[in-house]
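J.: sequence? don't have it. structure:
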């Protein structure tokens, strides 16, 4: 099999070829490794290579619905026992989890062949993947731009054709943002649909979930079938439906009532090409018989942003503390931005943290009221196309001030500094649409329906009520059939470093 033939199939198609004997798992692994070695010097998508282990596994007996399919794990929340998991931090270079995460084991039981691990920002805390531990990961559509974060390495690997599907996770948009920037399909499952055990009951107070990035809707449906359902360590039970999501794709879905909100209080001027993409998606939905109405956002978006950030800062403080205790690193082994946000989290009063978490239910009530009138909420996925590498770097003067404040342990003052708040809100203004699904535990997806006039991918975002994964996937399959995107791939990436 040639690479162009390999890339012409999604994971489901490759698995069928292996099952029929038309190709072997070993052949697929060699194609994937060769492709990775060719493009990774440019993209910097992989932070760990497992070539030898992949070859051994591919040569053995494999079973399951994805037997023989090359696969990559995200270097965060996707542990393999005994394999280093850095979480994008220099403090994690010697971290070797003692257990394999449940969802990773389910992927392995389905027959995938893991080739390595993909790049993430430090502790997954940014919407771009530019960790100091590994360097910036680049977008196959334009290597001067980011693939997004925190699943940026996985998105770059799938978009460039290394693998047809890769592990991802989403605590504030980390599946859907890279999907939009890289022309992929990205589904964030709802809260508790995919297990977080055995190392956690839930991730990030229940707002973060595991998923995958794919090029086809049927691959995302198949992998959700593989992942879904509680494990023994879950804090409460989610019983997987008796009907598979793949089977649901074969049946026509109902005509939906969809509310569309183009702008956000965090960014009232999205890129014109993003608005044009939303208009084209609305027209397509109407052509397909759906009802689409313009609505105001159901959320108090500025309050939601604050309620998203406060627990994130506290969580990051806990991550830094835990990593420090495990590895005994010096503070220089953490990035300055991480230390600043962690210090703000450390200085956050318990009552303020509790109040932010309590207000998550206010946002749940707001979207529940919306869904009593509409089946789905549609927005852009991001406010613009993929930003340039370094667009969100902290300016030098602010870095000097932050280092001084850290040295003097001025956490409460850091939290009130306009520079810090401006930087955080500037980052959120680029991706103002995705956090609501995390806080409310709703399933959501980014669909690669369009591109800018310069040919960069643009995603359209849909948010569903609890249990709406099937509704989203069926609609996505309908859109995929009406406006196919699988063969829309970036020009080949040169195997030379950018910078």
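T.: In hand now; what should we look at? This is a predicted model, so every value here is computed, not measured.
J.: contacts, neighbours, all on C-alpha from now
T.: Will do.
J.: ok, and for stretch 25-42, which residues are buried?
T.: Applying a neighbour-count criterion of 16 or more other CA atoms under 10 Å, the buried positions in stretch 25-42 are 25-33, 35-36, 38-42.
J.: let's see which of the residues you listed end up in strands.
T.: Using DSSP state E, no member of the buried residues of stretch 25-42 falls in strands.
J.: now, which of those sits nearest residue 449?
T.: In terms of CA to CA, no member of the buried residues of stretch 25-42 lies closer to residue 449 than residue 39, at 25.5 Å.
J.: thought that closest one was touching residue 495?
T.: Yes. Under the contact definition of CA atoms under 8 Å, residue 39 touches residue 495, with a separation of 4.9 Å.
J.: state the distance from the spatially most central residue of the chain to residue 395.
T.: If you average the C-alpha coordinates of the chain and look for the closest C-alpha using CA atoms, centre = their mean, you land on residue 175, 1.8 Å from that point. Distance, residue 175 to residue 395, using CA to CA, to the nearest Å: 28 Å.
J.: what's the answer for residue 279, then?
T.: Distance from residue 279 to residue 395, counting by CA to CA: 36 Å.
J.: the two - which one has more neighbours?
T.: Between residue 279 and residue 395, counting by other CA atoms under 10 Å, residue 279 is the more crowded of the two (14 against 10).
J.: tell me who's in contact with the more buried one.
T.: With CA atoms under 8 Å, 6 or more residues apart in numbering as the criterion, no residue contacts residue 279.
J.: where does it fall, secondary structure wise?
T.: Taking DSSP states H and E as the criterion, residue 279 maps to helix 272-287.
J.: and the strands in the stretch 1-150 of the chain?
T.: Under the criterion DSSP state E, counting those that start in this stretch, the stretch 1-150 of the chain contains strands at 46-49, 70-74, 113-118.
J.: mind checking what helix or strand follows the longest one in sequence?
T.: The reference is to strand 113-118. Scanning forward in sequence from strand 113-118, with DSSP H and E defining helices and strands, the next element found is helix 152-159.
J.: now the angle between strand 113-118 and that following helix, please.
T.: Helix 152-159 and strand 113-118 meet at an angle of 130 degrees, taking axes from the mean of the first three to the mean of the last three CA atoms, to 10 degrees as the criterion.
J.: also this one, for the comparison:
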């Protein structure tokens, strides 16, 4: 197989080639390495391509038989591998835990071949850190890929692998999916087990999944990674059939709530609003009932949630530093993260206070959107931002409160569903005049990824995106 052929396949397609013995898993890893060597110097997405990648473990057979896969350098872990979280504080740190997620990855046939960049501690919607530098968007190298699954998104968009691990605590899968022209699902709370040591992380706000290029890969990944384990705090309703089978099912007529107004302090860019309106028209033409919706919450509520969490993240960061024999200073944490650490350490309050803010917000949002089967919103109010600026944790000018307020304004359409627990997917349904991707978010009922799979399939069929190519892409020479 040539590199120019490899980059045109999604993960499902590559697995089929392996199963039919047209290509071997080691050949696919070798192609991923060639792709990496060609484009990674330009985009800085992969911080470690494992020396033993060609012999990476993975089951024979499975939905992703032999497909190369990356791990985001924060969140779920592989035992014995480096996990530095984009931070000098964790430089050289190796995990001793094998997450259930990566056990399932291997059982599905995926070969994890390296790790990708993230902003420090996953705390920025931009794609830069002091430890690993700037990760550049393959569509425009002067623009951010989005955080915090920055390197994973850039690697998939540029063709190094067709699928990669991501995590989402406020939009960190969906934001880079929107800015890099990918499919990015944040599943329902509890759909993906965090075991054995991170079940229902961060008050249930953080979930982990993948970034990919096609809806059928998203459906297959749901089949691979979904399901409970002993010790999970609750078991979400299980699907009636596999998600791959859902691709063959009719959608039916849905009640669609459409967000055409801003939900935070940031205005919608005109081309983003146009993309939302075009998608609403398309859904209406498919026979669905479309109704405009107002913001289901106030931005200040989400800011309070994020600031409240710092009390507990500061404590866990302090414990991690102590366990590693390290200290938290300006030499180990970036300016904003150091301010957030100090803010949390000096803030009074109890876990119950944060839980109550979350409870009220979940109730309010759930009540506001209950009458709809799905919601249609922008993923982000703007296209990919330039590198740097106030949203970077390297920026020393903002206070902790100012940074979180600015963050809440930008992720107004994504973070709310981390709080509520609803599944939400960003689809690459549009581009602006200069060719930058525009992500459109579809939100489902809690536990109803099946409807999202069917609707996403319908939109992919009606508005195909596989022909779109970023400027920086492996095999293009």
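T.: That came through, no problem. Here the structure is a predicted model, which is why all the values come from computation and not from measurement.
J.: packing partners of the longest helix seen in structure 1?
T.: Ranked by residue count and defined by DSSP state H, the top helix of structure 1 is helix 301-327. In terms of contacts (3 or more CA pairs under 8 Å, 6 or more residues apart in numbering; DSSP states H and E), helix 301-327 of structure 1 is packed against helix 336-347, helix 350-371, helix 435-440.
J.: what's residue 36 of structure 2 aligned with over in structure 1?
T.: Using TM-score structural alignment, the equivalent of residue 36 of structure 2 in structure 1 is residue 36.
J.: now its match: how far from residue 474 of structure 1?
T.: Following CA to CA, the distance that separates residue 36 of structure 1 from residue 474 of structure 1 is 32 Å.
J.: got it, and residue 388 of structure 1?
T.: From residue 388 of structure 1 over to residue 474 of structure 1 the distance is 34 Å, taken as CA to CA.
J.: looking at these two, which is more packed in?
T.: In this comparison of residue 388 of structure 1 against residue 474, neighbours counted by other CA under 10 Å, the higher total goes to residue 474 at 23 against 16.
J.: test my guess that that one contacts residue 249.
T.: Yes. The pair residue 474 of structure 1 / residue 249 is scored as a contact, 5.4 Å apart, by CA under 8 Å.
J.: returning to what we had before: I figured the match of residue 36 of structure 2 hits residue 162, correct?
T.: Yes. With the criterion set as CA under 8 Å, residue 36 of structure 1 and residue 162 qualify as a contacting pair; they are 5.5 Å apart.
J.: go through the buried residues of stretch 25-42 of structure 1 and say which is closest to residue 413 of structure 1.
T.: The closest of the buried residues of stretch 25-42 of structure 1 to residue 413 of structure 1 turns out to be residue 42 (CA to CA; 40.4 Å).
J.: what's near enough to touch the counterpart of residue 214 of structure 2 in structure 1?
T.: With TM-score structural alignment as the criterion, the equivalent of residue 214 of structure 2 in structure 1 is residue 216. Contact analysis of residue 216 of structure 1 by CA under 8 Å, 6+ apart lists 10, 184-185, 486.
J.: ok so, going back, deepest of the helices and strands packed on helix 301-327 of structure 1, which one?
T.: Across these, averaging neighbours per residue (mean count of other CA atoms under 10 Å) puts helix 435-440 on top, at a mean of 25.
J.: equivalent range in structure 2 for that helix?
T.: So in structure 2, the equivalent range for helix 435-440 of structure 1 is 415-420, judged by TM-score structural alignment.
J.: quick one: that stretch to structure 1 mean distance?
T.: Once fitted to structure 1, stretch 415-420 of structure 2 is off its aligned match by 0.7 Å on average (mean CA distance after the TM-score superposition for structure 1).
J.: aligned to residue 223 of structure 2, what sits in structure 1?
T.: Going residue by residue (TM-score structural alignment), residue 223 of structure 2 aligns to residue 225.
J.: quick one: secondary structure of that match?
T.: Here residue 225 of structure 1 is recorded as helix under DSSP: H, G, I helix; E, B strand; the rest coil.
J.: ok, it to residue 157 of structure 1 distance?
T.: Separation of residue 225 of structure 1 from residue 157 of structure 1 (CA to CA): 22 Å.
J.: more neighbours, these two?
T.: Here residue 225 of structure 1 and residue 157 are set side by side on neighbour count (other CA under 10 Å), and the busier one is residue 157, at 32 against 18.
J.: how near is the more buried one to residue 70 of structure 1?
T.: Separation of residue 157 of structure 1 from residue 70 of structure 1 (CA to CA) stands at 11 Å.
J.: now residue 131 of structure 1
T.: Looking at residue 131 of structure 1 against residue 70 of structure 1, where the rule is CA to CA, the gap reads 25 Å.
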